[in-house]
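*Asks:* The following comprises the amino acid sequence and a computationally predicted model.
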Amino acid sequence: MLSSPDSSPALQVLQQVFGYTAFRGPQAAIVEHVVTGGDALVLMPTGGGKSLCYQVPAIVRHRQGLGVAVVVSPLIALMHDQVGALEEAGVHAAYLNSTLSSEQAQQVERELRSGRLVLLYVAPERLLTPRMLAMLDSLHERQLLSLFAIDEAHCVSQWGHDFREEYLGLSALHERYPGVPRVALTATADDHTRRDIVERLQLEEAAAFVSSFDRPNIRYTIVEKDNPRAQLLRLIRDEHEGEAGVVYCQSRRKVEETAAWLEQQGVRALPYHAGLDADTRRRHQDRFLREDDLVMVATIAFGMGIDKPDVRFVAHLDLPKNIEAYYQETGRAGRDGEAADAWMAYGLADVVNQRRMIDESDAEEEFKRLQRAKLDALLALAEAHDCRRVRLLAYFGEASRPCDNCDNCLNPPRTWDATEAARKALSCIYRFGQHGGGFGPTRFGAGHLLDVLRGKRTDKVAQYGHEKLSTFGIGADLSEAQWRGVLRQLVALGHVQAEGEFNTLALTPSARAVLKGEVPIILREPREPTARVRGSRTARGERGERVPAAAATLDAEGQERFAKLKAWRAEVAREHGLPAYVIFHDATLAQMAAECPDSLQALGHISGVGAKKLEAYGREILRVLGG
């Protein structure tokens, strides 16, 4: 993308190096602030362009003779791909991490000491080693340290969803390297976490840039669990056949079993969790980044910093810990701005398990109290009758209107007054404690409670004499799904708690007000298991084949050109050992296919074609388009 000679230095870099005509949203203000030496706290959603907020200032300041920018990142995969993308764009960048041989690391260190590097990516634990600090001290003395970018800055907060202790040492940067600007960036932080970032990184004087957290291209759907594997398979087959996605599970075992089951159903899937050896994790992650139609089944060990733009869905088979984690994980879908799904199956066991993990942790009570409050906010989102997006954004302090792109907006749920049913359930639990059937006070789990309420004469009911309770059969008019919804809500609201190894139910002090009818309980009616919000949004070509959304509007000849460009890009990516999107994004190929430029000058006006890529690939692209 050619630039005007009277453009600002930052805009010239954006146009010449990255091939974009203009900054998006607050990017221009952030870049200008950092270029002039200011500290910044940047909160911007995944896919919002955070990396440009430090990459452009790093290039500008390097051209001004101010040396090397150091990017702190905990993610080896992100380092590799971002360095690859920068080198493709003609920017001298490198990383220092455990994947390098001794000789390779020494070469990077030589480039660092010389000041020739524009950006260096490094993990926080390596940054704080005496060897690394000595090199940075030398650069600082020679005024060749241009800025520090602290990516995934929420990791510094013990209140956040992804606390990493090694981030705490980054507070030393402010004192050790005065005058070197610092920019801390994250996609996810509530008010408490933001305050923690500012305090722990000593960013009290930094300018704060908070973008909208809205990702309008993502459709949020939360369903009641009813054979969740089958529900997941319906989602994939009906709406995302042959597309990339991420499925999150809580345990390593569930990850392995779910990935194997999807493979048996004909869905290409790989597992990823911390229990796999490093080589297997790397291979699986590399395949996911480079192949179009893989589903990664993973624990939260996977995903932060994954740049793959065409993830079309993120599914949760288990409830995350809080809204920050949910937002961070769902944000890995649709980074290219095209339509994507965030889908979650949620049930009573999820609520019980998350509450137990908080209660049984060794954390201090203040920390547990905050985690319970965060879980309550997520449960309110899951049980909501109104717009999911409005509630999600409100959590981050952002007002919005109903989105018309979540399950509740597209298919408004019916509700029913479950106050009387809740009183019956609480009364039955109370009577369990009074009447143990000759065994003394005994507590029981959800299954037995539902049997008693619905009047089912099981062996266990007979064993404890619970057919004699006044609550036996008083809920026969409601379905099991309705009763599970009642009980899930009572646990979610904290009126009932599950205790011990067998999840037996007990009343909490707040149950008294519900029993007295002082607290209304309004619930969603359970949806039919097969109900769908609407049909697939997968783009199809004239022959019915799946095509990237960016190319969906192309005519038949345009589709053919796009297919040729994709094949050429795949070959180049393999040669360079990089994911295809690092060479060019789908949107850039689609614009090439639509406009079919016939000269290097015309090709240079395509968004995403910088000067280095035009020089490296221009003639080849023209050959492909003309062939």
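*Replies:* Structure received. Since this is a predicted model, take the numbers as computed values, not measurements. Numbers count the residues shown, from 1 in each chain.
*Asks:* switch to C-alpha atoms for all contacts and neighbour counts from now on
*Replies:* OK.
*Asks:* and residue 453, what is it in contact with?
*Replies:* By CA atoms under 8 Å, 6 or more residues apart in numbering, residue 453 lies in contact with 424, 425, 428, 471, 472, 473, 474, 475, 476.
*Asks:* Ignore what I typed, I meant residue 24.
*Replies:* residue 49.
*Asks:* here comes the other one, which I'd like you to weigh against the first:
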Amino acid sequence: MTSPLHLLQHVFGYHAFRGEQAAIVDHLIGGGDALVLMPTGGGKSLCYQIPALARPGCGVVVSPLIALMQDQVDQLKELGVAAAFLNSTLSLEESREIEQAFLGGQLKLLYVAPERAVTPRFQRLLQQANIALFAIDEAHCVSQWGHDFRPEYLALSVLADAYPGIPRIALTATADHATQAEIIDKLRLESASQFVASFDRPNLRYTIVEKKTSKDQLLTFLRREHEGDSGIVYCLSRKRVEATAEWLRSKEIRALPYHAGLDADVRARNQNIFLREEGVVMVATIAFGMGIDKPDVRFVAHLDLPKSIENYYQETGRAGRDGLPADAWLAYGLNDVIQLTNMIEASGAPEEQKDVERRKLEAMLGLCETTACRRQTLLGYFGEEARPCGNCDNCLNPPQLTDMTEAARKALSCVYRTGNRFGVGHLVDVLQGKLTDKVREFMHQQVSTFGIGKELDEASWRAVFRQLLARGALRVSPEGHGGLELAEAAKPILRGEVPLYRRARIEKFHYHDKNAEFSTAEDRALWQALRVCRKQLADEQNVPAYVIFGDATLKEMVRFKPADHYEMGRITGVGDRKLEKYGDAFLKVIAANAASL
């Protein structure tokens, strides 16, 4: 059997395993089952790809999205690995050819959608094939209370009984303790070894800002930080996706929309452009992204509040998969909280599930409102201790705290005096003493809180209400319409026993200087020349540029300037097949650059 390290170095082009990769690989090769929690970009795929190559037979990978399968199969084929996928994009004839190759032992990795994996036809195929292992990717999809529930995942428990001697590995980047327990239970992994890596993504910089004019705030962020970069902008609604993409295009930013309501051909074309071309911004609902393996996404921006920290973590994890610096930027406001709460209440889900979703939303709002290190708070949610990172907005630009305890008591009193049923806009009008038609209609000019808050502007009052929601002192009424009502945690604040502070900060930008890593103009010229070479080769092969080599590999070429095949083979990401296929082309570019000096 070829050793795992030899496969890592000669097939994948990496010098050494990272973290617990080696232990996971050895455990699987030895026939053990595993549950692996590892952050996006942490190298989850290698944990099952290398054992599949090392063990006799074919590794069967259950993957939930077509884009992920196609992307991974493209990359494996470039490495010289016999890989294929079975999904709805194939014709009947193409599917049968792949099935025959699978049965004939001609494949080392076969990717299949969960819907297909549990069909009687595929189960009969499995019974006839030589299987190296089963890998269940994005395993959090098994959680009925999770953020990406796929009912077909529940049926995958059949693998435990039907193939007791074949190792199974379940992998995910996002699972709190409850979801981990659900994965173990639903996939019958009680005896599996658990490998939990740090959830930290140190190359990501987290920035969370209060919404003012969110599109203008986004544009400023893109122009100052990410001119010409690839990135994703998430919006809550399809309408907002299309409006934002159109608006960005009007500002000469190459933006494309993506949501489930678009024609399938348009979605596929836009996704293909995003994967294959540089400098494209995809504006999308969360229908886009899970399984997108594009490593050079330099930012993920949210124009609306995510429903949970799990969602936020998974979506931001699509930035910087290559390990290079990237940004996670979020603009949020009070209306986001009310809209998401209304969606929870109107969902028709069981009350127990609604309660879980409410708590998850409260935790997400707490992350936005915290004055502590974002990374520390985020990792703490997943049960991981961390020190302040020095690389989030709260660390780089600490917020100034203003004591708002008295204002909070006024706000809570106003909610109570007006009957625990009105939205923030009306409550602010009452506090500021505005005689609007609605104030007159309900005679709220007669309540004791009318006009007691004239010292604060509307933005400040909204910040107070946001803090009270984050603290659990207020909740959005389950009756809908955005009304607020007092919660149990309001009592100590009303009694003056618990202080409340407002965060105030002047937004500052902390630039990623793209040229800082290149010490000379010659290095910058070489970097551009290598990218041109990569693009030409990618176009010839009809694959995304990163399938040839990622940015991190090209930057290592700039740094070390290999002069022959031996030196090129020592560059991270250059395995034997890619060295043979592309080595001469890139060596020629490096030599030409040196000759021009």
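*Replies:* Structure received. On a predicted model such as this, the values are computed, not experimentally measured, just so you know.
*Asks:* hmm, back to that, can you add secondary structure and neighbour count and give the contacts of residue 453 of structure 1 back as TSV?
*Replies:* Below are these laid out as TSV (DSSP: H, G, I helix; E, B strand; the rest coil; neighbours: other CA atoms under 10 Å):
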residue	secondary structure	neighbour count
424	helix	18
425	helix	24
428	helix	22
471	coil	21
472	coil	22
473	coil	17
474	coil	17
475	coil	19
476	coil	16
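*Asks:* where's residue 332 of structure 1 relative to residue 234 of structure 1, distance?
*Replies:* Counting by CA to CA, to the nearest Å, the separation of residue 332 of structure 1 from residue 234 of structure 1 is 21 Å.
*Asks:* For those two, indicate the residue with more neighbours.
*Replies:* Each of residue 332 of structure 1 and residue 234 has its neighbours counted (other CA atoms under 10 Å); residue 332 has more, 26 against 15.
*Asks:* And that one, what's its match in structure 2?
*Replies:* Aligned counterpart of residue 332 of structure 1 in structure 2: residue 318 (TM-score structural alignment).
*Asks:* what helix or strand does its match sit in?
*Replies:* Residue 318 of structure 2 is part of no helix or strand, with elements assigned from DSSP states H and E.
*Asks:* from memory it sits against residue 288, does it?
*Replies:* No. In terms of CA atoms under 8 Å, residue 318 of structure 2 does not count as a neighbour of residue 288; the distance is 10.6 Å.
*Asks:* Helices along the stretch 51-200 of structure 2, start to end?
*Replies:* With DSSP state H, counting those that start in this stretch applied, the stretch 51-200 of structure 2 shows helices at 66-78, 92-103, 114-117, 120-128, 158-162, 177-186, listed in chain order.
*Asks:* and of the ones you listed, who's closest to residue 35 of structure 2?
*Replies:* Distances from residue 35 of structure 2 to each of the helices of the stretch 51-200 of structure 2 were compared by CA to CA, and the smallest falls on helix 177-186, at 7.8 Å.
*Asks:* Would you check which pair of the contacts of residue 453 of structure 1 lies furthest apart?
*Replies:* 428 and 476 (13.5 Å).
*Asks:* follow-up on the earlier one: out of the helices of the stretch 51-200 of structure 2, flag the one nearest residue 3 of structure 2.
*Replies:* Ranking these by distance to residue 3 of structure 2, with CA to CA as the measure, places helix 66-78 first at 18.4 Å.
*Asks:* contacting residues around the closest one?
*Replies:* Under CA under 8 Å, 6+ apart, the answer for helix 66-78 of structure 2 is 63, 82-85, 87, 111-113, 290-293, 543, 547-548, 577-578.
*Asks:* Same check on stretch 135-148 of structure 1?
*Replies:* Counting by CA under 8 Å, 6+ apart, residues outside stretch 135-148 of structure 1 touching it are 58, 61-62, 65-72, 113, 115, 177, 180-183.
*Asks:* which of those residues count as buried?
*Replies:* When burial is judged by neighbour count using 16 or more other CA atoms under 10 Å, the buried members of the contacts of stretch 135-148 of structure 1 are 58, 61-62, 66-72, 113, 115, 177, 180-183.
*Asks:* what's the mean deviation for stretch 560-575 of structure 1 versus structure 2?
*Replies:* Once fitted to structure 2, stretch 560-575 of structure 1 is off its aligned match by 1.6 Å on average (mean CA distance after the TM-score superposition for structure 1).
*Asks:* For residue 524 of structure 2, see how far away residue 515 of structure 2 is.
*Replies:* In this view, residue 515 of structure 2 and residue 524 of structure 2 are 7 Å apart by CA to CA.
*Asks:* can you check residue 104 of structure 2 too?
*Replies:* As judged by CA to CA, residue 104 of structure 2 and residue 524 of structure 2 stand 49 Å apart.
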